[in-house]
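In: sequence and predicted structure, then a few things I'm wondering about:
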Amino acid sequence: MSAPGHPKGEYRNAQQGENPASARFKDQVAIVTGAVGGIGSAIVEGFLAEGGRVGLVDFNSQGGQAYEQELRKRGHEVCFVHADVARFEECQAAYDRITRDLGAATILVNNVGISPKTDGRALKVWEMPPKEWENVVSVNLNSVFYMTHLATPHMVKQRQGRVINMSSVAGRAYCDIVAAHYAATKAGLIGLTRHWAAELGEHQVTVNALAPGRISTPLLKTVPKEINDAVAQVTALRRLGTPEEVADACLFFASDQARFVTGQVLDVAGGWLMT
């Protein structure tokens, strides 16, 4: 579900014993899907650096267990659960385990996402096997419903909650480096974000989405350099983004500073695909 491997603190200086001046998430529990590597790990480290407890959900069992041990050695309260988020029963088991170990979450980051390629390229509609379509929809879209369905009852009861969905600029404009299934699911997340923002607003639960552009994650190292260079050249800031830059935007939506912001989609793309 996420890039292989796990970071070793390169995204955040969230070391053991750190006492940040701004602990925006002290005593709060966040759940992050697709938490091992790339953007997911940057978000995890951001919450931990500001006092939060974090439940990590990922399909990468070996990487997740190693990352959990590393974070615990650094003094953080975390709980990793291996799960195939395309299956509701596994989402349920992950949510229950995190709630038991850390407490009920008031922050949910639906970060998990996949974008399959064949020989390094996205398949056209006439080439795409139906099974590939179904798998991407299950992971990228169905999992977001499953996790939000599980997490929001507590948020509604507490009249406090933040849901952040990881969409993409590909859900807002045509992007020829991804396939239709990815674009459709990311556009679907924007629709869910706006609908749930209206449903949950009266309960003081906000729902927002991020739309990253080309972000320099371990997964991008598998892409030919000329493709990433071409994207950078048509990006207003003339570079790719970093996982930490996406995490910073996510932490804003999760924080009290965004308490009157809901139903919004924020591009974190350096100006790529503005038109």
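Out: Right, received. Where do you want to start?
In: could you use CA atoms for every contact and neighbour count after this?
Out: Fine.
In: what's near enough to touch N208?
Out: Neighbouring residues of N208 by CA atoms under 8 Å, 6 or more residues apart in numbering: 163-165, 193-194, 197, 253, 261-265.
In: quick one: residues contacting V261.
Out: Going by CA under 8 Å, 6+ apart, V261 touches 206, 208, 253.
In: strands along the stretch 1-150 of the chain, start to end?
Out: 29-33, 53-58, 78-82, 107-110 (DSSP state E, counting those that start in this stretch).
In: would CSV of these with distance to A93 and mean neighbour count be doable?
Out: Supplementary listing: the strands of the stretch 1-150 of the chain in CSV, determined by distance: least, CA to CA, whole Å; neighbours: other CA atoms under 10 Å:
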stretch, distance to A93, mean neighbour count
strand 29-33, 13, 27
strand 53-58, 11, 27
strand 78-82, 9, 23
strand 107-110, 16, 26
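In: and which of the contacts of V261 is nearest to L273?
Out: N208 (20.1 Å; CA to CA).
In: putting a second one here so we can go through both:
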Amino acid sequence: MNSALTRRTAVVTGGAGYLGVGIARQLLRQGRRVVLVDLREAALHEAAGELNSEDVLPLVVDLREKSSADLVASAVRDHGWAPPTILVNNAGVSPRRNGQTSDVTKVTLEDWELAFWINVTIPMLLSQKFVPNMVSQGWGRIVNISSRAGRYNPNQAGPAYAASKAAMLGLTRSIANDFPRSGITCNTIAPGIFKSLLTQQISSEVFDSIVAKTPMGRSGSADELGAAVAFFTSDDASFVTGACLDVNGGHTMS
């Protein structure tokens, strides 16, 4: 199948969340078909309804399962869409106990393994599943959503989240380094403060304090994050790979 003659299929994990919907909306504007992958069935259908497009496929998948990458690939094939050549690893977890993170002396192995599974291993498995087709098509885009906690001072993020999000940067560089002449790019975005399922876990006081330290004086919108993703997945970004883009309102500058 010639990808130049077919609509490109994009997979967005964590697709039912506020940020996932913003990413999907921007990809739809590019003319992509978008597979929204999430565990929460009701939220998925709500997201699909908000996007209101026949080019959206809501897919209930538990990313904690080893077979999740195979399930996504099978669902796309059964739906009659072209194999994915765009992968946005947006799903993430930040383990907390009673709303609080644990320092390295108290973090549980269960929380540590969950953070690395969802934040690093699943992006690797999905990449492993879809990169061969990207190679055969001579075109592919992978965008990993990391965090300022994995790039700069983790503040109150906790060791499991901060370390796993930092590991995404290494995974990104490795994929970018392995396929530089196959038409495949792999980049990372490190968001600052956005409304999301993860930031709902922190108190309004902490959220507001981060916003107050952001030079723009506000949190980011889902469409602003989605626009950054859309750039990385575009043909215009064909010479950008292995990069990390800070989208944080100036909270950190490099």
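Out: The structure has been received and is ready for your questions. Because the structure is a prediction, the values reported are computed rather than measured.
In: need the strands of the stretch 1-150 of the first structure in JSON lines (columns: distance to W133 of the first structure).
Out: Formatted as JSON lines, the strands of the stretch 1-150 of the first structure follow (distance: least, CA to CA, whole Å):
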{"stretch": "strand 29-33", "distance to W133 of the first structure": "20"}
{"stretch": "strand 53-58", "distance to W133 of the first structure": "21"}
{"stretch": "strand 78-82", "distance to W133 of the first structure": "23"}
{"stretch": "strand 107-110", "distance to W133 of the first structure": "20"}
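In: out of those, the one nearest K117 of the first structure is which?
Out: That would be strand 53-58 among the strands of the stretch 1-150 of the first structure, by CA to CA, at 20.3 Å.
In: buried ones in the helix ranked longest in the first structure?
Out: Scanning the first structure for the helix with the most residues, using DSSP state H, yields helix 180-200. Neighbour counts over helix 180-200 of the first structure (16 or more other CA atoms under 10 Å) mark 180-190, 192-194, 196-198, 200 as buried.
In: which one of the strands of the stretch 1-150 of the first structure lies closest to R238 of the first structure?
Out: strand 107-110 (28.2 Å).
In: the closest one corresponds to what range in the second structure?
Out: Aligned by TM-score structural alignment, strand 107-110 of the first structure falls on residues 86-89 of the second structure.
In: what's the average distance of that stretch to the first structure?
Out: With mean CA distance after the TM-score superposition for the first structure, stretch 86-89 of the second structure departs from the first structure by a mean of 0.6 Å once superposed.
In: now that stretch, how far from the centre of its chain.
Out: 7 Å (CA atoms, centre = their mean, to the nearest Å).
In: next: stretch 265-274 of the first structure.
Out: 16 Å.
In: that stretch: which residues count as buried?
Out: Here stretch 265-274 of the first structure shows 265-270, 272-273 as buried, counting by 16+ other CA under 10 Å.
In: quick one: residues in contact with that stretch.
Out: 168-169, 173, 190, 208-215, 231, 234-241, 245-246, 249.
In: alignment lookup: G20 of the second structure to the first structure.
Out: Match for G20 of the second structure (TM-score structural alignment): G40.
In: and Q156 of the second structure, by the same measure?
Out: With TM-score structural alignment as the criterion, Q156 of the second structure matches I177.
In: element containing that match, please.
Out: Following DSSP states H and E, there is no helix or strand that holds I177 of the first structure.
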